[in-house]
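**Student:** sharing a sequence plus its predicted fold:
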Amino acid sequence: MSEVAKKPIDFMGFRKIASVLSIALIVISIGLLAVRGLNFGLDFTGGTSVELEYQQAPELDEIRTALADAGYDQFVVQNFGADTTVLVRMAESSNDELALQITEVLSAGGDELQLVSSEFVGSQVGDELKEDSGLGLLIALAVVLIYVGMRFQFKFGIASVVPLAHDVIIVLGVFALFQWTFDLSVLAALLAVIGYSLNDTIVVADRIRENFRKMREGDSEHVINESIHQTISRTINTSGTTLVVLVALFLLGGEAINNFAIALIIGVVVGTYSSIYVSANLLVILGVDREDLIVPPKEGLAGSEEETEEPPEWLNRM
C-alpha cells in the first residue's frame, strides 16, 4: 500500500472553513429564532383536549379532513392508547361546547363514537412548560460540562458542551425557518440529540486522549487527525444506520411523530459533523496538548532510581 493511501484524511486542514460554516449557521439560526420565533404547538400554547372512543379503528386522515372541512384549524389528531381511541387537541378556546361540537362533526360521517373526556389547558401552563423545558436543556448541558471535565479534562468539557449547544441551536433554527410545530415530542428529540451527539463526541475524545499518551511525535493537530481517522468508520456506520431508522420512522410513522423524526434526522446529521469538526476544532483552539493529559504520579510512589528503573528480581523470574 502506498504512503498516500496510508496517510489519514486531513480533517483539521478544513477546520477554518468548518469554523466559518458553524459560526454562520449559529448566527443565522439565532436570527431566525429572534425574528420568526418557534411555532409552538398546543403543548406550549394551551388548548382543549378531547378524547373519543370509536367502535372501530378510524382513519386519522379522514378525521383531520372532517375537522378541516368544518372550519377548525390548529388541531392535532392522534391515537391515544388503543387504535379505537382518538385524542383531538384544538387551539385554545373558551367555548364550553367545543367537545360536543367536535363529537357531532365526526359522528356526522356515520361513525359510531363516544365522548370520553374533555380537558382545557390554559396558556399559563404552556408558559411554565416553556420555562421548565429551557431550564432542563441548560441543566443537561451543565451536567455534561461537569461530567466530561471530571472524566477527561476541563478543555474537553468545553469542547463537548459547545458542540451540543451548536446542534440544538441549529435544529431550533431550522424549525424556526420552516415554522414546523414545536411540541413536547420535538423537545424530547432535542434531548435525544444531546445524548447522541455527546456519545459520539466522547468516543472521539477518548481516542484523542489515548493517542496523546501513546504517540510521541506530532503536534496536537496531527494527533487529533489520527484520532478522528481511527474513529470515522465507526461514526459513519452509527450515523448511517440511525438515519435509516429515522427516515423509515418519518415516512411510515404518521403525522403525529413527523416533527419528532425530522428533529432527530437534523440532529444526527449536525451532531455527526460537530463531533468531528466543532469538538476537535475547539481542542486545537484551546491548545490541548500532552501535558494536559499526563497522569500525575501518586504521592509516595516516586521512589529512587534503583526502585523505578528495574523491577524486583523475584518479578523477573515469573
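**Tutor:** Good, I have the coordinates.
**Student:** contacts, neighbours, all on C-alpha from now
**Tutor:** Will do.
**Student:** give me the neighbour count for Ile202.
**Tutor:** 19 (other CA atoms under 10 Å).
**Student:** nearest residue to it other than its sequence neighbours?
**Tutor:** If the residues on either side of it in the chain are set aside, Ile202 comes closest to Ser160, at 7.7 Å by CA to CA, 6 or more residues apart in numbering.
**Student:** second structure for comparison follows:
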Amino acid sequence: MEIFKFKRDLDFLKLRLPAAILSLLLVSASIGILVVKGLNWGLDFTGGTLIEVNFAKPADLEQVRGELAKGGFGEPAVQFFGTSRDVLIRMPPQEGAKAANLGDHIVASIKAGNGEEVTLKRIEFVGPSVGDELVEQGGLAVFVALLCILLYVSVRFEWKLALGSVVALAHDVTITLGFFSLLGIEFDLTVLAAVLTVIGYSLNDTIVVFDRIRENFRKMRKGTPEEITNNALTATLSRTIMTSATTLFVVIAIFAVGGPVIHAFAAALLMGITVGTYSSIYVASAVALKLGLSKEDLMPPQVEKEGADLDPLP
C-alpha cells in the first residue's frame, strides 16, 4: 500500500543537470581528499597489537581510554570482550621503548589510573604483511561486487541500465570513502562491511526503480523516455522514502547508543544510505537516459511462430 500518493508525476529529471553537477563536484572532491589525505587505516590493515586484560570489577571503558591516552598510547580501540570485566585493546604499531613489553606497559598505565587489579590475559601481534593482504582483498571484494552487479543487471534488464547502476554504486562508494578520509575516521573491517552493505542497499533500491521503468516502457504507449522514467520514479517514491526512513531510524539509534566501537560502522551506513537514495533517483536513471535508453531496448523479443513465414495455400 502506498503511503504517499501524487496526483501527477513529479518531474525529477528536470533537475538532472544540477544533480549531475553536484555529483561531479562531490565525487571529484572525494577523490581529491583521498589522494591528499588517504584513509585512516585501522589495525586490521596497518598491523599492530591485540591485548586482552581482565579486571577484578566491571571496567569503565572511558576511564581506560583516558589512562591509556595519559600514558602516551594515543587513541587505541577499547571494547568489552565477552563480559564487562574482560576488555580488548587494539593498539597501533608502537615505536621506541613502549614497543618492548607492550602488554606490561599497558597494564601499568591502567593500574596507575584506577588502582584496581588488572591481569594481562593474552597479547597478539598482527604483522603489516597481513594488513597489506587485507587491503588488497578488500579492494578486490568491492571490484568483484561491482563487476557481478554489472553482469546481473545486463542480463536481467539492459546494458544501459546496468552501466547506470554501476556508475551509481561507484558514486556512492567514492563519496562515502571521501567522507571517511575528510573526517579522519578509522577505516577497519567493520567499515568495509558497511561499504559492501551500502552497495547491496543502493542496488536493491535501484533495481526496484529499474523494474518499474521497464514495466512502464512496455505498457505506456505515449510519452518520452523522460516522462516514462519520471512516472516510474514517482510510483516508487513512497517505497523509497519509507525504506530509507525506517533504515535510517535504526542506524541513527545504533550510532547514538551503540558506543564508540560501532560508530564508524554506523557512520558509513548513514552516509551510504543517504547518498544511495539520492543516486537511485538522480544518477542511475539519468545515466541510462543519457546513453539513449528507449522503448526498443526494453521490449521483449518477438518470437516467430513455427510456419509463420510459409506462403498460404492457394
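**Tutor:** Cool, got the structure. Because the structure is a prediction, the values reported are computed rather than measured.
**Student:** sorry, back to before: which position in structure 2 pairs with the residue nearest to Ile202 of structure 1?
**Tutor:** The equivalent of Ser160 of structure 1 in structure 2 is Ser165 (alignment by TM-score structural alignment).
**Student:** sorry, back to before: where's the residue nearest to Ile202 of structure 1, which helix or strand?
**Tutor:** Using DSSP states H and E, Ser160 of structure 1 sits within helix 154-178.
**Student:** which residues in structure 2 does whichever helix or strand comes after that helix align to?
**Tutor:** The C-terminal neighbour of helix 154-178 of structure 1 among helices and strands, as given by DSSP H and E, is strand 181-182. The aligned range for strand 181-182 of structure 1 in structure 2 is 186-187, by TM-score structural alignment.
**Student:** average gap between the matching stretch and structure 1?
**Tutor:** Once fitted to structure 1, stretch 186-187 of structure 2 is off its aligned match by 1.2 Å on average (mean CA distance after the TM-score superposition for structure 1).
**Student:** from the middle of its chain, how far away would that stretch be?
**Tutor:** Once both centres are worked out by CA atoms, centre = their mean, to the nearest Å, stretch 186-187 of structure 2 turns out to sit 13 Å from its chain's centre.
**Student:** who's in contact with it?
**Tutor:** Counting by CA atoms under 8 Å, 6 or more residues apart in numbering, stretch 186-187 of structure 2 makes contact with Leu39, Asn40, Trp41, Gly42, Phe180, Ala264, all of which sit outside it.
**Student:** Leu61 of structure 2: neighbour count?
**Tutor:** Burial of Leu61 of structure 2 is recorded as 15 neighbouring residues (other CA under 10 Å).
**Student:** er, Leu43 of structure 2 actually
**Tutor:** For Leu43 of structure 2, the neighbour count with other CA under 10 Å is 24.
**Student:** that one is in contact with Arg90, isn't it?
**Tutor:** Yes. Judged on CA atoms under 8 Å, Leu43 of structure 2 makes contact with Arg90 at a distance of 7.0 Å.
**Student:** please, which helix or strand holds the most centrally placed residue in structure 1?
**Tutor:** Geometric centre of structure 1, nearest residue: Val193, 1.3 Å, by CA atoms, centre = their mean. Under the criterion of DSSP H and E, Val193 of structure 1 resides in helix 184-214.
**Student:** what range in structure 2 matches the first helix or strand past that helix going along the chain?
**Tutor:** Of the helices and strands lying after helix 184-214 of structure 1 in sequence (DSSP H and E), the nearest is helix 220-252. Correspondence between helix 220-252 of structure 1 and structure 2 is established over residues 225-257, with TM-score structural alignment as the criterion.
**Student:** tell me roughly how far the matching stretch lies from structure 1 on average.
**Tutor:** In the superposition with structure 1, the aligned residues lie an average of 0.6 Å away from stretch 225-257 of structure 2, counting by mean CA distance after the TM-score superposition for structure 1.
**Student:** can you list the buried residues in that stretch?
**Tutor:** 225-240, 244, 248, 251-252, 254-255 (16 or more other CA atoms under 10 Å).
**Student:** next one: stretch 109-119 of structure 1
**Tutor:** When neighbours are counted by 16+ other CA under 10 Å, the buried residues of stretch 109-119 of structure 1 are found to be Leu113, Leu115, Ser118.
**Student:** check the burial of the equivalent of Val27 of structure 1 over in structure 2 by counting its neighbours.
**Tutor:** Aligning on TM-score structural alignment places Val27 of structure 1 opposite Ser28 in structure 2. Burial of Ser28 of structure 2, expressed as a neighbour count using other CA under 10 Å, amounts to 15.
**Student:** any idea how far Ser28 of structure 2 is from Leu15 of structure 2?
**Tutor:** For Ser28 of structure 2, the distance to Leu15 of structure 2 under the criterion CA to CA, to the nearest Å works out to 20 Å.
**Student:** same check on Leu146 of structure 2?
**Tutor:** The value you get for Leu146 of structure 2 to Leu15 of structure 2, if CA to CA is used, is 27 Å.
**Student:** more neighbours: these two, which one.
**Tutor:** Comparing Leu146 of structure 2 with Leu15 by neighbour count (other CA under 10 Å), the higher total belongs to Leu146, at 20 against 10.
**Student:** please name the nearest non-neighbouring residue to the equivalent of Leu141 of structure 1 over in structure 2.
**Tutor:** Residue mapping for Leu141 of structure 1 onto structure 2 gives Leu146, with TM-score structural alignment as the criterion. The shortest distance from Leu146 of structure 2 to any residue other than its chain neighbours is 6.3 Å, reached at Val166 (CA to CA, 6+ apart).
**Student:** check contacts around the one you found.
**Tutor:** Leu146, Ile149, Leu150, Ala284.
**Student:** and it, how far is that from Glu62 of structure 2?
**Tutor:** In this structure, Val166 of structure 2 and Glu62 of structure 2 are separated by 42 Å, where distance is defined by CA to CA.
**Student:** Ile89 of structure 2 now?
**Tutor:** For Ile89 of structure 2, the distance to Glu62 of structure 2 - CA to CA - is 12 Å.
**Student:** same check, this time on Gly200 of structure 2
**Tutor:** Taking CA to CA as the measure, Gly200 of structure 2 falls 35 Å from Glu62 of structure 2.
**Student:** what residues does the helix or strand where Ser279 of structure 1 lies touch?
**Tutor:** With elements delineated by DSSP H and E, Ser279 of structure 1 resides in helix 279-285, which encompasses its position. The set of residues that contact helix 279-285 of structure 1 without belonging to it, under CA under 8 Å, 6+ apart, is 12, 15, 19, 155-156, 159-160, 162-163, 201, 220-221, 224.
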